[in-house]
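**Q** 3D model of this:
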Amino acid sequence: MELSALNPNPLGAPASSGCSTASLLSTLRSYHHIQVDKHFHRQEKTPAIPASLEPSMPIQQSICVGIELEFMVALQIPNSDAVTGETRWTCPTTPEAFLGLVMGDYKDIEPSCIHKVCELIASSGVSVSCSFTPPSPSSPAQIPGTTILPLTDNSGDIRAWNNESVSGPVSKTDFWFIVPERHITRDCVSKSGMTPSNKYDWYGTELNSPILTRPEEFSQGLPTLRKCLAAVQGDMVVGLNSGCGLHLHVNEAGSMQLETALRLASLVWLLEDSLLYPLCHPFRSTSPYSARISVESRIAMERSEPTVYGEGAALVEALGEVMRQLHWRKKVDRGLLGAMKRLWSENSLISLGIALRKFDEGSLHTTTRCALVVSKYDTIEFRYPESTFDVDFIAGWADLVRQLYAVAMRPQVEFHQIFCRVYELVTRDQMPGWSAMLGAIGFNGDVSRWQRHINEYGDTLRNLDKQGILPNIGQ
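**A** Next up, the predicted model:
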């Protein structure tokens, strides 16, 4: 997700939290009525909390989102009969292509799958593209209705649908963009129980959105994504498994300040178990693709306590004072102060990104990583939720990551108040439910988008590897 970078300045603001602990705790005491789920931590009881803890705050229109959605395309098993009752497209294969699939050589399969996904999305009127592959028997040089365009970074060419008016260099983020996701394909071949149906072989793909900035995309619940997924699901046999993730990139106007990234990571550290994982399938909290930064990142695993300055010192001071006031609570762990010191000692987006990686990841860029990532595009990437074609659920997550980013952009005093308020809530013996935590960050949206999806975790989505083929929505 290429959102252009802005070089951040080192943090050096005076250490003044501006967060009166006495007034903060007085405010916190007024929220004793927060709803607590005593039975099932994913199910919210009655409508919503009586009132938002934090008055709802507007999300700046400059906060943009990019979406990556992984899914699988069905491949015909060589020399097998057509599946009865299924009229949607599946990728034709040969015994030679099947051998390549098993051996990790996808050249006879990849172009057909990628081009067909693009073709279906283009049929809905959306501009879509993929990387241009050299002509071959499975990848013809000429495809009707497409144009070949150079990339602005001179990294190659792309094949674009519905973009006849542009001839000069373009960016991938100008389009909806389809890429292969080979780790999903490998898992389907090498691991048992990972395929939606044994009537087909499967190929992993990923749909990348352009940078979403238009207000109507968010106010109308991601209508273009809805159109793309409906076109694919209605005319192609597709599926999902536990290896398919939904990743959301967020920053402001294509850039990100170090201060904002540090604040966001600090807030997410507190919210992982109280908000983010409860809004995902239970498997995601144990998935190697979405590990906790609060448990498995380098920052979490180390024990040093460096001296911090500026806002980092102010935040640690405010947090420490709240901890002293709440010292009798069993969940108050002063080790968090050390983690915040290590976090706020990072002086660049690059070093912060490395510090948030899994402790054993090293310098390699792998798919096995923590669920909060500072990407090479200077975005914060949220990798918590599972992949889904439920656009209401995805739209809820898009609103949530924008809200979290908006909180991280608030004035220092206000951010510290929200941070300390969240800390007070998550250290209660009976932690409030996730809708209350949404209120704590000033989120004022439709929680039913999540609740409908979460309800399926006890039913059709109990096992992400047993979802089956996604139904034909055109029937």
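
**Q** going by C-alpha atoms from here, please, whenever you check contacts or count neighbours.
**A** Will do.

**Q** look at residue 429 and give its secondary structure.
**A** What DSSP: H, G, I helix; E, B strand; the rest coil gives for residue 429 is coil.

**Q** list the residues that contact it.
**A** For residue 429, the set of contacting residues under the criterion of CA atoms under 8 Å, 6 or more residues apart in numbering consists of 329, 330, 331.

**Q** out of those residues, list just those in helices.
**A** Among the contacts of residue 429, no member falls in helices (criterion: DSSP state H).

**Q** as CSV, the residues you listed with distance to residue 281 would be great.
**A** Formatted as CSV, these follow (distance: CA to CA, whole Å):
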residue, distance to residue 281
329, 29
330, 28
331, 25
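
**Q** what's the span of stretch 205-223, first residue to last?
**A** Distance between the two ends of stretch 205-223: 21 Å, counting by CA to CA, to the nearest Å.

**Q** need the contact partners of it.
**A** Counting by CA under 8 Å, 6+ apart, 1, 3, 61-73, 114, 172-182, 184, 224-225, 391-392, 395, 398-399 sit against stretch 205-223.

**Q** just the buried ones from the residues you listed, in ChimeraX syntax?
**A** Burial among those is assessed by 16 or more other CA atoms under 10 Å; the matching ChimeraX selection reads:
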select :1,3,63,64,65,66,67,68,69,70,71,72,73,114,172,173,175,176,177,178,179,180,181,182,184,224,225,391,392,395,398,399
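
**Q** let's see this one next, to set against the first:
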Amino acid sequence: MSSQEITLGWELELIVHLQPGEEPGLALEAHKLRDLALTIAQQAPNLPIAAHCIHRPSASCIICDDAPAEHRLPHVRVVNPATPIRRPSGPIEDLYYFVKREHLNVPTDDDGARLAHGYEITSPILSHAELSAGLPQTRQILGAIRSSGLTISAHTECGLHVHVGVKSGMTLNIAKKAATLVMLLELPLLKKFASPERAERRYWFIPISTKSEFICCADRVHDEVTDAIASPELRQHVPDLSKQKPAEWNNNEPNRLHLALNEIWLTDSIWRLSKGFFSYEGQKASLVLCTRERNGDSASEPSRGAPDSLEGTPSTLEFRYPPMSFDIDFVKCWAEIGCKIVELATRDVAAFRQVATDLLKELERNDASQWERLLKVLDLNHQVPFWRQQLARFEDDEPIRFLDDDGFLVPERK
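**A** The predicted structure is shown next:
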């Protein structure tokens, strides 16, 4: 399957602050959402922009009360319309750069009233061709945010989430292969690129290789992967893991990682695979399998005993590792990493096994330049210069670019 079969989307979390003289609290939350959506739409008039609002279908609110009737949809104000404005079924968010509320850690006054509000901007479904072109639409959105005139900030609890799908539909086999690559790459590569500050936050960086239900299941049920419990598919796709030595990439517990991978490959449905990625505390891990019905709506748990109906649906793999960024190069590199992992997962058994073999070979060589060689195996060698610069910024305590000394977004220079 070619890379052109890959689709993607992103979520950007940010904070908009009150201005001097504005009363703290929730009253201005809708006003700030409206301001954010309108200024982005004004600066990116060629892009479809919409905003989420909460009111009865027959009513309106501050976000949408001046919009034409055809632009006031249930819970949505369309600012710049897509073509068509909406589809007969499926989520409208798939068509728009969509602005909505998001619960984030924001500053408060002495009485606990909010001095800022959290928001999320999500992209429509984007093609791999858009990524190959350097995400020009995303560049417009980031430029519009920086030129909005609003007082905006972000911290490393604010996330950049990248969704990756397959045009022909997600399959259990593709999801298992992608998860396998993530298990190999989480600690030596994805953690490194997520910034030390975010990686140290317990509830915002949750690797499936150390904290997922699959790891817990492995701990409870078995001591090692024996012939009696071994997944034939895992053996087909990945070289023998029983001889791996303790190292950073396997959290110094190679047998535990082997057991968890075996549990992944024994899983018999997309739904159960998605549940296995959750942490043992019931939280979303840093890799999420977002299950969707065929029309794109979020899927609900199948009835007990019912066959899995999620094969071939527009379900996506969500990479939640990095912090929010206003830097298009940072966003693009993370999008490329997520898309490359899924694209490799669409390859046949022999091609996938070769990639896994090459990664394991490099993981055995634990030195300072290991991450560069891992990128080369992924055919992402062109990212090396960027990550050298970005890792230096991390060392200089700059996890998010374009913020001033007080943590506020610096306007883009014209």
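
**Q** out of the contacts of residue 429 of the first structure, who's nearest residue 283 of the first structure?
**A** Checking those against residue 283 of the first structure with CA to CA, the nearest one is residue 331 at 24.3 Å.

**Q** tell me, how many residues neighbour the closest one?
**A** Burial measure for residue 331 of the first structure: 13 neighbouring residues, criterion other CA atoms under 10 Å.

**Q** returning to that earlier point: filter the contacts of stretch 205-223 of the first structure down to the ones in helices?
**A** For the contacts of stretch 205-223 of the first structure, membership in helices holds for 114, 182, 184, 224, 225, 391, 392, 395, 398, 399, with DSSP H as the criterion.

**Q** what's the fifth one aligned with over in the second structure?
**A** If you follow residue 225 of the first structure across to the second structure using TM-score structural alignment, you land on residue 138.

**Q** roughly how far does that match sit from residue 361 of the second structure?
**A** 36 Å.

**Q** how about residue 178 of the second structure?
**A** Distance from residue 178 of the second structure to residue 361 of the second structure, counting by CA to CA: 18 Å.

**Q** do residue 323 of the second structure as well
**A** Taken as CA to CA, the span from residue 323 of the second structure to residue 361 of the second structure is 29 Å.

**Q** what ranges do the strands span in the second structure?
**A** With DSSP state E as the definition, the second structure shows strands at residue ranges 6-17, 49-52, 72-73, 76-80, 97-101, 116-122, 126-127, 152-153, 160-166, 287-290, 316-319.

**Q** in the first structure, which residue range corresponds to the fifth one?
**A** The counterpart of strand 97-101 of the second structure in the first structure, counting by TM-score structural alignment, spans residues 176-180.

**Q** one more: the first one?
**A** Residues 63-74 of the first structure are matched to strand 6-17 of the second structure when aligned by TM-score structural alignment.

**Q** average distance between the matching stretch and the second structure?
**A** Using mean CA distance after the TM-score superposition for the first structure, stretch 63-74 of the first structure ends up 0.7 Å from its aligned counterpart in the second structure, as a mean over the superposed pairs.

**Q** helix/strand/coil for residue 26 of the first structure?
**A** helix.

**Q** any idea how far it lies from residue 427 of the first structure?
**A** The gap separating residue 26 of the first structure from residue 427 of the first structure is 16 Å, by CA to CA.

**Q** out of these two, which sits in the busier spot?
**A** In this view residue 26 of the first structure and residue 427 are compared by other CA under 10 Å, and residue 427 has more residues nearby, 19 against 11.

**Q** what's the closest non-adjacent residue to the more buried one?
**A** Setting aside the residues directly before and after it, residue 427 of the first structure is nearest to residue 331 in space (CA to CA, 6 or more residues apart in numbering), at 5.0 Å.

**Q** which residue is nearest the centroid of the second structure?
**A** To find the centre residue of the second structure, average its C-alpha atoms and take the closest one (CA atoms, centre = their mean): that gives residue 161, at 2.4 Å.

**Q** show me what it aligns to in the first structure.
**A** Mapped onto the first structure by TM-score structural alignment, residue 161 of the second structure lines up with residue 247.

**Q** pretty sure its match sits against residue 383.
**A** Yes: at 4.6 Å, residue 247 of the first structure counts as touching residue 383 under the criterion of CA atoms under 8 Å.
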